[in-house]
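here's a sequence, model it:
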Amino acid sequence: MPSVPLPFLAGLVFVLTLYRTLKGVETPGSRRYFFAFLALYASQALIVGLHFGYGVQALAPVQPVTAAIMPPLAYLAFRALTAERLERPWLHLALPPLAVAAAVGFVRDLVDPLLLVIFFAYGIALWRLTTSGGDDVMAEAALQRMRSALRAARLTAGLMFFFAVSDAALAAYTRLYGAAEVPLAVGLMNLGAIAAVVIYCLAPEFSPAKPAAGPSSVGATEADRAIVARVEVALDERAFYRNENLSLAKLARRAGLPARDVSAAVNRATGLNVSQFVNNRRIAEACRLLREGEGTVTRIMFEVGFSTKSNFNREFRRVTGMSPAEYRAKARKSKATVQKGPPA
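Model (predicted):
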């Protein structure tokens, strides 16, 4: 029975991990680039596996060309989640593979340096995208997926750097000592990629704690408070805050404001990020339902716009200082005391 080369497994693990970040992303451009990138990454894993695992030499000229398309596709996929549109994205998809294809056909010695430059350049561009600051970095992603999307972008950038360095080292080793150990080296490279993805999946998503109550007067202006007021109206219009896939971009469009302005104004006027600001409104409604309704905590969680119990419980405790069950028990006890009245 034929074995399954590690590139197959590494490709599958990475594709499934990144696919999780698509949840809550409804931007047509982003989904198109994401699906194209995931399909190409899986195909590239298949090509590498067949080439080095089964010795299919006919794929040798194809492999560097398809590899050159992956970095720009990854960059465009995550770039589409930002609040800013990119002019002429087709240039990113056309120039790198054309340059590598020309090198494969005419100047073979340029293939490896070109791939090194392409992977490093787009890795740097993607990493800079994730460190530009502000909630608007991943404005098109659902608020509860923004941090996951940001971490996935950093993972992708890190893998670009890893493959750039390892491919360059592999090319140098092959020139000096031949290709006998290349399959083993490729396997070790993919083990490293799998390890990076596993660490990404297991590592907790740290988020800075911020106060739950009270507007911040530091740096806030009347214009900021006016923007926050418009955002509050937009949130309450037809209970828009209950939308599970609500994103900063959708909220900004509903309020008729630029996403960057909404993010900055909410932060300055309330001391919260946009996700916390929206979750405060959701938790306020959840508290009302827990006090006045008989629905289960899970049902209330979904009704106010949360999709995971862990996120709901974390945000509920951030705002109220207790769990939903504790809040309901305290509210019922208080209500019973009021109805019973003072002792005669």
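
when you work out contacts or count neighbours from here on, use the C-alpha atoms and nothing else.
OK.

confirm for me that Val274 is in contact with Ser247.
No: using CA atoms under 8 Å, Val274 is not in contact with Ser247; the gap is 9.2 Å.

find the nearest non-adjacent residue to Gly29, please.
Closest residue to Gly29 apart from its sequence neighbours, by CA to CA, 6 or more residues apart in numbering: Ala80 at 6.4 Å.

quick one: contacts for that neighbour?
Thr27, Gly29, Ser30, Leu86, Glu140 (CA atoms under 8 Å, 6 or more residues apart in numbering).

hang on, the earlier thing: overlap in contacts of Val274 and Ser247?
Taking CA under 8 Å, 6+ apart as the contact rule, Val274 and Ser247 both touch Leu143.

here is the second sequence; please produce its structure so I can put it next to the first one:
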Amino acid sequence: MPSLPIPVFASAVLMFLFLRLWVTRGKLSPIAILLAVCALQTGILALAQHYLVPGMRMVQPITATLIPPAAWCAFQWTAVRPVRNSDLLHLLAPITAVAALITAPNFLDIFVPSAFAIYGFAILIVSHKGPDAQPRAFLVDGNLPSRIWHVIGAALVVSALSDIMIVAAIASGFGHLQPWIISLFSIGNLLLIGIISLSSHLQAEDTSEEEPLRTSTEAEQHVWQRVQAYMADHRPYLDPDLTLARLSRKLGVPAKTLSTIINQETGENVSRYVNDARIAAAQKALIDGATVTAAMLSSGFNTKSNFNREFLRITGTNPSKWLANVMSSKADISGIAEDQ
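Predicted coordinates for the structure are as follows:
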């Protein structure tokens, strides 16, 4: 066993992050629950692998099967949809693990990594569809939530591979490598999932006042005209917490229909369409004399990283250089007019 108690360290870090998130948000968010499950598993791994506490090796595979469904539910609840009663079906994973432990313990060697792999690939597949498939994610974040969930999904798949590596090491007579595999792969991936899940880009909108969507029977072109009018008159893009779900409620159009129409009319997803409007507002503010920070905040961005990323995507340069180029062009035009 490695002299450094990596599982103990990882468990303490994850528990601290869980408590910090719980206290700062004032409630058990889906991400906090995922952190708690990861902290629980690393703590049990510490007791089973480092301190050799009797019985913990039997508990270890049971608690492990809580992590994949917890990650999937956190993904769904923060990015895709609200909680549903059908989510209780994901408890079948730990229930199956308990049944296997009693009746066919060897089945756990297949079932546990399979659960990690299945849920990991599911997150990868859905998050690969981009921001339009995540209506509860903040549009200002663009593709970042999708990329973060990509990493979490990949971490689950790698965890499945680590379980397979452990079984292969034992079967081939290299059982002494098991603690190292657990410390470097299993614990490392749990720590990665816990830390990266704290990203502010994964925080969902508050749905305490969420209203059911009204089904629209209007023609797509009429809906697109309504979208354009609403964007021009109400400027919802100035709200940094705007989501596809919130925009669809305001318009009374289902989120999937809204994203499809915007994509058809603009060739872009909803996030890019909204951020295009934000950058246009920022450009006007810069020309009117606002500072870069003031233009960023007034146009619906709340972080410089998001603002600079989208500004670069649209203009090919940063705000300061863009403004200098615009002012230089205006000066050249003014000089030509005076000469004439």
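
superposed, how do the two chains score by TM?
Scored by TM-score structural alignment, normalised by the length of structure 2, the superposition of the two chains gives a TM-score of 0.76; 310 aligned residues with a CA RMSD of 3.8 Å.

coming back round to it: restricted to helices, list the contacts of Ala80 of structure 1.
Cross-referencing these against helices under DSSP state H gives Gly29, Ser30.

please identify which of the contacts of Ala80 of structure 1 is nearest to Gly341 of structure 1.
Nearest to Gly341 of structure 1, judged by CA to CA, of these is Glu140 at 51.6 Å.

number of nearby residues for the closest one?
28 (other CA atoms under 10 Å).

contacting residues for Leu76 of structure 1?
Counted by CA under 8 Å, 6+ apart, Leu76 of structure 1 has contacts Ser30, Tyr33, Pro89.

coming back round to it: only whichever of the contacts of Ala80 of structure 1 are buried, select them in ChimeraX.
Here is the ChimeraX command that selects the buried residues among these (16 or more other CA atoms under 10 Å):
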select :30,140
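
tell me which of Val274 and Ser247 of structure 1 has more neighbours.
Using other CA under 10 Å, the more surrounded residue of Val274 of structure 1 and Ser247 is Ser247, with 28 against 23.

so what corresponds to that one in structure 2?
Mapped onto structure 2 by TM-score structural alignment, Ser247 of structure 1 lines up with Thr243.

so how far is Asp276 of structure 2 from the nearest residue to that match once chain neighbours are set aside?
Leaving aside its chain neighbours, Thr243 of structure 2 sits nearest to Phe138 (4.7 Å; criterion: CA to CA, 6+ apart). For Phe138 of structure 2, the distance to Asp276 of structure 2 equals 15 Å [CA to CA, to the nearest Å].

in terms of packing, which of those two has more residues around it?
Per other CA under 10 Å, whichever of Phe138 of structure 2 and Asp276 has more neighbours is Phe138, with 29 against 18.

what is the equivalent residue in structure 1 for the more buried one?
So, by TM-score structural alignment, Phe138 of structure 2 is matched to Ala142.

just to check, that match is in contact with Leu251?
No: applying CA under 8 Å as the test, Ala142 of structure 1 and Leu251 come out as separate, 10.4 Å apart.

for structure 2, which helix is longest?
Identified as the longest helix of structure 2 according to DSSP H is helix 144-171.

and it, what other elements does it pack with?
Other helices and strands packing on helix 144-171 of structure 2, by 3 or more CA pairs under 8 Å, 6 or more residues apart in numbering; DSSP states H and E, are helix 108-127, helix 178-181, helix 187-196.

which bit of structure 1 covers the longest one?
The one in question is helix 108-127 of structure 2. The alignment of helix 108-127 of structure 2 onto structure 1 (TM-score structural alignment) covers residues 111-130.

how much space separates the match of Phe138 of structure 2 from Asn243 of structure 1?
For Ala142 of structure 1, the distance to Asn243 of structure 1 - CA to CA - is 9 Å.

name the nearest residue to Glu265 of structure 2, ignoring sequence neighbours.
Computed as CA to CA, 6+ apart, the closest residue to Glu265 of structure 2 that is not its neighbour in sequence is Trp224, at 7.7 Å.

and Gly175 of structure 2, how far from Pro5 of structure 2?
Noted for Gly175 of structure 2: a distance of 19 Å to Pro5 of structure 2, by CA to CA.

and for Ala97 of structure 2?
27 Å.

so these two - more neighbours on which side?
Set Ala97 of structure 2 next to Pro5 and count neighbours by other CA under 10 Å: Ala97 wins out with 24 against 14.

the more buried one maps to what in structure 1?
With TM-score structural alignment as the criterion, Ala97 of structure 2 matches Val100.

tally of neighbours for the alignment partner in structure 2 of Phe277 of structure 1?
Using TM-score structural alignment, the equivalent of Phe277 of structure 1 in structure 2 is Tyr273. When neighbours are counted by other CA under 10 Å, Tyr273 of structure 2 registers 17.

do a quick rundown of the helices in the stretch 201-340 of structure 2.
Along the stretch 201-340 of structure 2, the stretches classed as helices by DSSP state H, counting those that start in this stretch are 220-234, 244-251, 255-266, 270-287, 292-298, 304-315, 319-339.

distance to Ile187 of structure 2 for those - can I get that in TSV?
Below are the helices of the stretch 201-340 of structure 2 laid out as TSV (distance: least, CA to CA, whole Å):
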stretch	distance to Ile187 of structure 2
helix 220-234	47
helix 244-251	35
helix 255-266	38
helix 270-287	35
helix 292-298	40
helix 304-315	30
helix 319-339	42
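
out of the ones you listed, which is closest to His128 of structure 2?
Here helix 270-287 is closest among the helices of the stretch 201-340 of structure 2 (CA to CA), at 14.7 Å.

tell me the angle that closest one makes with helix 244-251.
Per axes from the mean of the first three to the mean of the last three CA atoms, to 10 degrees, the angle that helix 270-287 of structure 2 makes with helix 244-251 is 80 degrees.

mean per-residue distance, helix 270-287 of structure 2 to structure 1?
By mean CA distance after the TM-score superposition for structure 1, the fitted helix 270-287 of structure 2 averages 1.5 Å away from its aligned residues in structure 1.

check the offset of that helix from the chain's centre.
The chain centroid and the centroid of helix 270-287 of structure 2 are separated by 23 Å under CA atoms, centre = their mean, to the nearest Å.

from the contact counts, what lies against it?
Using 3+ CA pairs under 8 Å, 6+ apart, helix 270-287 of structure 2 sits against helix 255-266, helix 292-298, helix 304-315, helix 319-339.

which of the residues in the match of helix 108-127 of structure 2 are buried?
111-112, 114-116, 118-127, 129-130.

same deal with stretch 317-332 of structure 2?
Buried residues in stretch 317-332 of structure 2, counted by 16+ other CA under 10 Å: Asn318, Pro319, Trp322, Leu323.

and the contacts of it?
The contact list for stretch 317-332 of structure 2 (CA under 8 Å, 6+ apart) reads Gln283, Leu286, Ile287, Val292, Asn308, Phe311, Leu312, Thr315.
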